[in-house]
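Q: Need a 3D model of the sequence below.
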Amino acid sequence: MRLRGKKGAPEMLAQMSTLVVMNPEAHKGKWKELFGNDHPIYVEFGMGKGQFITQMSVRYPDINFIGIDMYDELIARASEKALALGEQAGEGMEHPANLKLVRANLEFVETIFAEQELDRIYLNFSDPWPKKKHARRRLTHPRFVEKYSRIMNENAEIHFKTDSVTLFEFSLNSFADMGLQMTNISLDLHRGGLNEEHVMTEYEEKFSGKGMNIHRVEVVIGSAALARYEARKSQVKRRY
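A: Below is the predicted model of the structure:
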């Protein structure tokens, strides 16, 4: 959802070159160089106001995080959150050093990342595009997932959350039709109470507060990730 115009957003973003990336295509295949380390890269596609990705960057400093959205207003909101977290951390930190915010259209995600560049993709409360004729616009449609698969490496996983039952059912069928391994499927993520390790998005807080179910699934794609999954499954079988 696009916010009403945030006054001065373009000017604000132009002054935040260490956090905001306005020309992501220039860094294709070079994101680790931009971060200045060899840490894994986790990306949230459609980050909204940025609560999830900014908090994740603070909680996991040894992971590089990228939040992507296509509107200046949303990038600006996320930037404000990142700056506030930097102030809280002190030590002269302007914002979390392992965080970049990107303005981009996900239709062209293959122009932003090179093959095998990403370790994990988060899809949190993506637009459900409820009309059948708009199914191809859903971020879990096979045409998007195929793009993700090409830019993800051997550790690849997709973590997907939504409040939409119809989108969740569509997504599970989409992943299954592509022969992808799914795990940790939940139809009511917060049924047993909130997990302290769980970082919530703005939408998640809103919907959970209304008693709505949150649906979640992890999709295991990369060869190394699949091997770890199979090893864990074998350990469980041996226990029983």
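Q: hey, let's count contacts and neighbours off CA atoms from now on
A: OK.
Q: how about the helices in the protein?
A: Remark: helices assigned in the chain by DSSP state H are 9-14, 31-35, 51-59, 72-89, 142-151, 165-177, 202-209, 223-239.
Q: Return the most buried member of those helices.
A: Of all these, helix 51-59 carries the top mean neighbour count, a mean of 21, counting by mean count of other CA atoms under 10 Å.
Q: so what does that helix touch, helix or strand wise?
A: In terms of contacts (3 or more CA pairs under 8 Å, 6 or more residues apart in numbering; DSSP states H and E), helix 51-59 is packed against strand 64-69, helix 72-89.
Q: Let's see this one next, to set against the first:
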Amino acid sequence: MRLRNKSWAKPLIKANPDMISITPTGMQGKWQEKFADNQPLMLEVGSGKGRFITEMAKANPHQNFIALELQETAIAYILRKQVELKLPNLHLILGDGADLSEYFAANEVAGLFLNFSDPWPKTRHEKRRLTYKSFLSQYENIMAEGAPLQFKTDNQGLFEYSLVSMNNYGMQFDLVSLDLHKDKRVEGNIETEYEHKFSSKGGRIYELLAKFKH
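A: The predicted structure is shown next:
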């Protein structure tokens, strides 16, 4: 969902270059410089307004987190939170998920999150889905051996597509949940804004955990 432009977004981003990077093609292998401590680097592609990534950073102080978002207004919402919270283990990127190999070095990322990505339901838009094989190839390149990929969605069609796409790519599944909020195998689930709203109305959430076979 595209957010309306906010007049305060650009000035806020411009005023906080230490907290946010814009299309950072010169940072491959250097992301630890952005954090107080050198810790495992976790990446969320498509962070929306940032509830998930900020709560993850709070709950996991021994990991570093990067929120990557294409929409300027959305990343500005996260930045506004970060200006207040000043979490030492959170950094933001305004950039395109299709350019991950330009942003990160091989094996640099220790975990990756895809939360409620745009389903792009029309067949002609398949290549835009974040679980399409070209995206999977980029994830594989930047992720360390055995690093987990977590995918959550409320869209059954996208979930089924993603299972097939990842299986065809040769990935290994550690968890497949058809109803996340009722799944006793899952502990400590942190919700996105959309997830909380959707599930509170009885909507079903799907989740999978997978990794690449290096």
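Q: TM-score for the pair, please.
A: Once the chains are overlaid, their TM-score stands at 0.94 when taken by TM-score structural alignment, normalised by the length of the second structure; 213 aligned residues with a CA RMSD of 1.6 Å.
Q: re the thing from before, using JSON lines, lay out the helices and strands packed on helix 51-59 of the first structure together with distance to residue 129 of the first structure.
A: What follows is these, written out as JSON lines (distance: least, CA to CA, whole Å):
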{"stretch": "strand 64-69", "distance to residue 129 of the first structure": "17"}
{"stretch": "helix 72-89", "distance to residue 129 of the first structure": "20"}
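Q: Minimum distance to residue 116 of the first structure: which of those has it?
A: For residue 116 of the first structure, the closest of these is strand 64-69, at 15.0 Å, according to CA to CA.
Q: Which part of the second structure matches the closest one?
A: Residues 64-69 of the second structure are matched to strand 64-69 of the first structure when aligned by TM-score structural alignment.
Q: so how much does the matching stretch differ from the first structure once superposed?
A: Compared with the first structure after the fit, stretch 64-69 of the second structure shows a mean deviation of 0.4 Å (mean CA distance after the TM-score superposition for the first structure).
Q: and residue 172 of the second structure, how far is that from residue 213 of the second structure?
A: Noted for residue 172 of the second structure: a distance of 7 Å to residue 213 of the second structure, by CA to CA, to the nearest Å.
Q: ok, these two, which is more surrounded?
A: Applying other CA atoms under 10 Å to residue 172 of the second structure and residue 213 shows that residue 172 carries more neighbours, namely 15 against 12.
Q: Which residue of the first structure sits opposite the more buried one in the alignment?
A: Residue 172 of the second structure maps onto residue 181 in the first structure, by TM-score structural alignment.
Q: any idea how far the residue nearest to its match when sequence neighbours are not counted is from residue 35 of the first structure?
A: Using CA to CA, 6 or more residues apart in numbering and skipping the chain neighbours, the partner closest in space to residue 181 of the first structure is residue 220 (5.3 Å). Going from residue 220 of the first structure to residue 35 of the first structure by CA to CA gives 25 Å.
Q: what lines up against residue 210 of the second structure once you look at the first structure?
A: Checking TM-score structural alignment: residue 210 of the second structure goes with residue 219.
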